[in-house]
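**Q** what follows is a predicted protein model with its sequence.
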Amino acid sequence: IILKGGHYLDKIDKAGTASLMANLMTQGTKNKTPLELEEAIDNLGASINVFAGADGISISTNTLERNYDAVLALVEEILLEPRWDEEEFALAKTAIQNGLMRQKANPNSLASQAFNKLIYGDGHILSIDRQGTVESVSSITIDDLKDYYNSNISPSVAFFTVAGQINQQKVMASLSKLAEKWTEKEVVFPEYSLPEQPSESKIYFIDVPGAKQSVISIGNLGLARTDPDYYLTTVMNYKLGGSFNSFINTVLREEKGFTYGARSSFNGSFVPGTFIASSSVRSTATLESVEIFKNLMETYKDVVSDEDLRFTKDALIKSNARNFETLWALNGMLRDMGTYNLPADYIRNEENAVKNLTLEQLKELAVKYIHPDKMYYVVVGDAETQLKELEKVGFGKPVLYQ
């Protein structure tokens, strides 16, 4: 069961509510203690997980077909009869707070948080980690979880996916029973304005004294998954930084040996996501790595070739045949259809779009969406040895970001 919203429906001063609520939903129900619920799931040889992401909450199960009805009954109990156990709430809250405290010392987390804050601005919920901040989680009470549940857990924003050896008639009959018990309500999705994107690039530096590595995140606001250009921009990016054999990974990893991996990607949901190019490199290679990212993005539209396009087409079309071999993968395809209102043949449509893509069209997409002169450059590393050096990139004096 997928419920649209997730972290996006959190209040900014209570960021992390959806995540904390999702953690608590499998810790017992109205009529089952946490241990009793765990035993009931185990006795069926099943798994039930609840997860709150940036744009939705998923209740996912894995079960034998013969136990489908019994497992769905447990899902129904979890969904409609939460326990709101105060002790489990306190434990879950403490665990999340401890994790967030650890993130403050994690260079990758620091880079991600700064990057999202720059892209979306302070007033946007997506500028904050889906688990919230130490401060926001500290302020969350169990009544906040109940308020989120009562306002946002509704069949009006839900859809159901199933993959396996089970007939449609049985599934539809089982869901009709759930529909009778689940009260529909209007869910209000907030509208956020997006800050003006940079007219010129700037480097933002986060100091981790003595760091032996630098984390680099470069990018800007991207596209929503629903944008007509979205899929083909991911195809365009494949040879730039979307695969192991991409230009970015080949230069930074294979030729220079600066890193174990470097990449770029477009990410989007029902709201605009980001374009990001990123890597962790040894500290002494920070300046050269930033310059390599910049130069590869600048020249991509000029150097990408027919051979590169053939490589991209072959790789994507062949991998598609393997991408939907498992039930989880098929369920993921169904989830995308439900979340983004995609047609049942969207995979075939995407394959045809790849087959028909010309080099000229690929270059046009690169010109349209890859702007290394109008991006945020976030670097986390040792300021004493790297901050001054980064002035040589040509974007002025780096900003020491707090």
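**A** Thanks, I have it.
**Q** all contacts plus neighbour counts: C-alpha atoms, from now on.
**A** Will do.
**Q** show me what contacts residue 125?
**A** Applying CA atoms under 8 Å, 6 or more residues apart in numbering, one finds that residue 125 lies in contact with 7, 8, 10, 11, 12, 15.
**Q** of those, just say which sits nearest to residue 73.
**A** Nearest to residue 73 out of the contacts of residue 125 is residue 7 (CA to CA; 26.4 Å).
**Q** I figured the closest one was touching residue 14, is that so?
**A** No - using CA atoms under 8 Å as the test, residue 7 is too far from residue 14 to be in contact (10.2 Å).
**Q** who has more neighbours out of these two?
**A** A count of neighbours by other CA atoms under 10 Å puts residue 7 above the other of residue 7 and residue 14, at 26 against 20.
**Q** so how far is residue 153 from the nearest residue to the more buried one once chain neighbours are set aside?
**A** Once flanking residues are discounted, residue 7 sits nearest to residue 54: 4.7 Å by CA to CA, 6 or more residues apart in numbering. Distance of residue 54 to residue 153, given as CA to CA, to the nearest Å: 15 Å.
**Q** more neighbours: which of those two?
**A** residue 153 (24 against 21).
**Q** next, the buried residues of stretch 113-129.
**A** By neighbour count on 16 or more other CA atoms under 10 Å, the buried set for stretch 113-129 is 113-121, 124-129.
**Q** endpoint to endpoint, that stretch covers what distance?
**A** 7 Å.
**Q** still on that earlier bit, from the buried residues of stretch 113-129, pick the one nearest residue 382.
**A** Among the buried residues of stretch 113-129, and counting by CA to CA, the member closest to residue 382 is residue 114, at 16.2 Å.
**Q** distance between the helix or strand where the closest one lies and the chain's centre?
**A** Element membership for residue 114, per DSSP states H and E: helix 107-120. When C-alpha coordinates are averaged (CA atoms, centre = their mean, to the nearest Å), helix 107-120 and its chain have centres 13 Å apart.
**Q** what helices or strands is that helix leaning on?
**A** strand 213-221, strand 376-381 (3 or more CA pairs under 8 Å, 6 or more residues apart in numbering; DSSP states H and E).
**Q** go again using 10 Å as the cut-off
**A** helix 86-103, strand 202-207, strand 213-221, strand 274-282, strand 376-381 (3 or more CA pairs under 10 Å, 6 or more residues apart in numbering; DSSP states H and E).
**Q** from those, which stretch is densest packed?
**A** strand 376-381 (a mean of 28; mean count of other CA atoms under 10 Å).
**Q** helix or strand right after that strand?
**A** By DSSP H and E, the next helix or strand past strand 376-381 is helix 383-386.
**Q** next SSE downstream of the helix holding residue 114?
**A** Once the chain leaves helix 107-120, the next helix or strand it forms, by DSSP H and E, is helix 134-139.
**Q** in that following helix, which residues are buried?
**A** Neighbour count says helix 134-139 has 134, 136, 137 buried, by 16+ other CA under 10 Å.
**Q** can you check stretch 153-171 too?
**A** So stretch 153-171, judged by 16+ other CA under 10 Å, has buried residues 153, 154, 155, 157, 158, 160, 161, 162, 171.
**Q** all helices for the stretch 251-400 of the chain, in order.
**A** 286-303, 306-323, 327-340, 346-356, 359-369, 383-386 (DSSP state H, counting those that start in this stretch).
**Q** before we go on, here's another structure to hold up against the first:
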Amino acid sequence: MRSRLFSLVALSLLGGTPLLHAQGAALPASTTPPRLAAPKALQLPTMVERTLPNGLRLVIVEQHELPVVDAQLVIRTGTEADPAGKAGLATLTANMLDEGAGSRDALALAEEIGFLAVRLGTFAALEQSTVSLHSTRTTLDSAMALMADVVLRPTFPEKEFTRLKSERLTALLQEQDRGPAMADRAFSALVFGEAHPYGRSVNGTRESVEPMGLDEVKQFWRTYYRPNNATLVLVGDLSVNEAQALATAAFGGWERGTVPPVTYARAQAPSSTSIHIVDKPKAAQSSFRIGTIGVPRRTADYYPLMVMNTALGGSFTSRLNNTLREVKGYTYGAGSSFSMRREAGPFTARAEVVSAKTDSALIEFMKELRGMRTPMPADELAKVKRYLRLGYADGFESTSDIASQVAGLVPTGLPLSTLGAFDAGIARVTAADVQRVAARYLDPTKLRIVIAGDRASIEPALKATKIAPVDVRDMRGRPVLVP
């Protein structure tokens, strides 16, 4: 009897017969989902600010649960400072930092990182360049000294520069055969213009990277990698005084300098909707990028926009994903986002759609964008706000998470108190707020619609939708003459 019951239970778990009570009666099916408790207020750790005499700002967060420390050094300059015709310079500069530093060449540096069992990374984005470190408490002194070598004493070996540049050129060539990358590049250029930093790829182009020399990399580093242009975030198992002493020992001798401001003209949002095809012959799918210029991170509409976008395309159960994936089956996933930067970044709705349904998918995209401008039902509003409030704590689970959250405030200059204001900010959002920001920022008559796909098969159907005029562009957004 016991073996028979065991078999029935096992079969049930594998999707066979219903699970039985010991007496043989079937368990009742559950038809009511569990009730979620009200979101609890998130208690953030204390964040302490200090400034070294050379101008380096410190943000220190004590977390003593585990003997680890995460550090992020954020330079408040990124690819936006790439000179005209030199797109990709900031990212190449960041990539070169750990290719040899202090007395170590690239191989010796990699061996030291392995010996200390630390993680060290360097990268650049639009508005920042970052060096990150994860270390145990016992190896922190040595790890911080290594990090300081990478930031203050990179050797910029010619051999490694040649290799990195060759890898970059190969990657740029590969992008020309990838629909999503083609759509991303063309969309940015069409929304902001190629002359605007937001309209260029952070990796540059073949024309900008190929002639780039090592002296230009060194000059970018000398100009922008200065303590008075940087913030060091330290999170983990150390006291404020210990953190300040470590930072002083590692970076106290870093010389401050005059950092030129980065300026550029403000981009103009489109005045009408247009459809632009980036031709990828015989492509099995079409890469959609739909949007316009959005808002800067400092916008007063931040919280209503978070709620509105989460409902539209910011979660798996969003309207776009539900319609295009679950109901229609056109894609594996669809979504939307506001990239909020120091200045207004893009609003983008996106999906990779089976080619035969390109026109149908566009119709559904436009329906959902229009529908977002009508009042949001109370149950949907409550669900979205709960989703955001409950999920916010995920960003503070580890020392690395906390460091990233703090570092994310640096480029925009937002105060540390911003992190603790999220829960109350989302809780205050009303349906009227959501409708107001949707009406203001989601105008279906003023969009750039970029679709990278097989022009021969998708162009006639796109024109037949009569949603907007259709033309053909290359992956930089430039017009293409077609027969």
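**A** Looks like it came in fine. Here the structure is a predicted model, which means the values were calculated and not measured.
**Q** can you tell me which of the buried residues of helix 134-139 of structure 1 is nearest residue 33 of structure 1?
**A** Nearest to residue 33 of structure 1 among the buried residues of helix 134-139 of structure 1, with distances taken as CA to CA, is residue 137, at 24.6 Å.
**Q** tell me the centre residue of structure 2?
**A** Central residue of structure 2 (CA atoms, centre = their mean): residue 339, 7.8 Å from the mean position.
**Q** ok, back up a step: out of the helices of the stretch 251-400 of structure 1, nearest to residue 145 of structure 1?
**A** helix 327-340 (23.6 Å).
**Q** could you tell me where that closest one falls in structure 2?
**A** Counting by TM-score structural alignment, helix 327-340 of structure 1 pairs with residues 399-412 of structure 2.
**Q** next: stretch 158-171 of structure 1.
**A** The aligned range for stretch 158-171 of structure 1 is 230-243, by TM-score structural alignment.
**Q** tell me how far the matching stretch lies from the chain's centre.
**A** 25 Å.
**Q** how about stretch 232-252 of structure 1?
**A** Here the centre of stretch 232-252 of structure 1 is set off from its chain's centre by 19 Å, with CA atoms, centre = their mean.
**Q** quick one: end-to-end length of that stretch, please.
**A** Stretch 232-252 of structure 1 end-to-end distance (CA to CA) = 25 Å.
**Q** now it: buried residues?
**A** Quick answer for stretch 232-252 of structure 1 (16+ other CA under 10 Å): 232-244, 246-252.
**Q** now it: which residue numbers in structure 2?
**A** The aligned range for stretch 232-252 of structure 1 is 304-324, by TM-score structural alignment.
**Q** ok, and what's touching stretch 169-186 of structure 1?
**A** With contacts defined as CA atoms under 10 Å, 6 or more residues apart in numbering, stretch 169-186 of structure 1 is touched by 68-69, 72-73, 75-77, 79-80, 150-157, 160-162, 168.
**Q** alignment lookup: residue 196 of structure 1 to structure 2.
**A** Aligned partner of residue 196 of structure 1 by TM-score structural alignment: residue 268.
**Q** roughly how far does the residue lying closest to that match once chain neighbours are set aside sit from residue 77 of structure 2?
**A** In space, and not counting its chain neighbours, residue 268 of structure 2 is closest to residue 192: 7.2 Å by CA to CA, 6+ apart. According to CA to CA, residue 192 of structure 2 and residue 77 of structure 2 sit 19 Å apart.
**Q** same thing with residue 427 of structure 2?
**A** 34 Å.
**Q** check contacts around residue 236 of structure 1.
**A** 230, 242, 301, 304, 309, 312, 354, 357, 359, 361-366, 369.
**Q** which residues are in contact with the nearest residue to residue 324 of structure 2 once chain neighbours are set aside?
**A** Excluding its sequence neighbours, the residue lying closest to residue 324 of structure 2 (CA to CA, 6+ apart) is residue 330, at 5.5 Å. Listed by CA under 10 Å, 6+ apart, the contact partners of residue 330 of structure 2 are 285, 321, 323-324, 351-358, 360-361.
**Q** switch to 7 Å and redo it
**A** If a contact means CA atoms under 7 Å, 6 or more residues apart in numbering, then residue 330 of structure 2 has 324, 353, 354, 357, 361 as its contacts.
**Q** ok, and these in structure 1?
**A** Here these are checked against structure 1 with both residues aligned by TM-score structural alignment, their matches' CA atoms under 7 Å, and the contacts held in both are 324, 353, 354, 357.
**Q** which residue lines up with the last one in structure 1?
**A** Aligning on TM-score structural alignment places residue 357 of structure 2 opposite residue 285 in structure 1.
**Q** the helix holding residue 114 of structure 1 vs strand 376-381, what angle?
**A** If you take axes from the mean of the first three to the mean of the last three CA atoms, to 10 degrees, helix 107-120 of structure 1 sits at 160 degrees to strand 376-381.
**Q** where does helix 107-120 of structure 1 end up in structure 2?
**A** Mapped onto structure 2 with TM-score structural alignment as the criterion, helix 107-120 of structure 1 occupies residues 179-192.
**Q** ok, residues contacting that stretch?
**A** Stretch 179-192 of structure 2 has contacts (CA under 7 Å, 6+ apart) with 175-176, 198-201, 267, 269, 280, 287, 289, 292-293, 448, 450-453, 475-477.
**Q** distance of residue 181 of structure 2 from residue 289 of structure 2?
**A** Using CA to CA, residue 181 of structure 2 is found at 11 Å from residue 289 of structure 2.
**Q** my bad, residue 428 of structure 2
**A** As judged by CA to CA, residue 428 of structure 2 and residue 289 of structure 2 stand 31 Å apart.
**Q** got it, and residue 456 of structure 2?
**A** 19 Å.
**Q** what of residue 283 of structure 2?
**A** 16 Å.
**Q** ok, now residue 62 of structure 2?
**A** From residue 62 of structure 2 to residue 289 of structure 2 the distance is 42 Å (CA to CA).
**Q** check residue 148 of structure 2 too.
**A** Taking CA to CA as the measure, residue 148 of structure 2 falls 41 Å from residue 289 of structure 2.
**Q** repeat for residue 204 of structure 2
**A** Distance from residue 204 of structure 2 to residue 289 of structure 2, by CA to CA: 20 Å.
**Q** residues contacting residue 261 of structure 1?
**A** Residue 261 of structure 1 touches 249, 253, 279, counting by CA under 7 Å, 6+ apart.
**Q** quick one: what's aligned to it in structure 2?
**A** So residue 261 of structure 1 corresponds to residue 333, using TM-score structural alignment.
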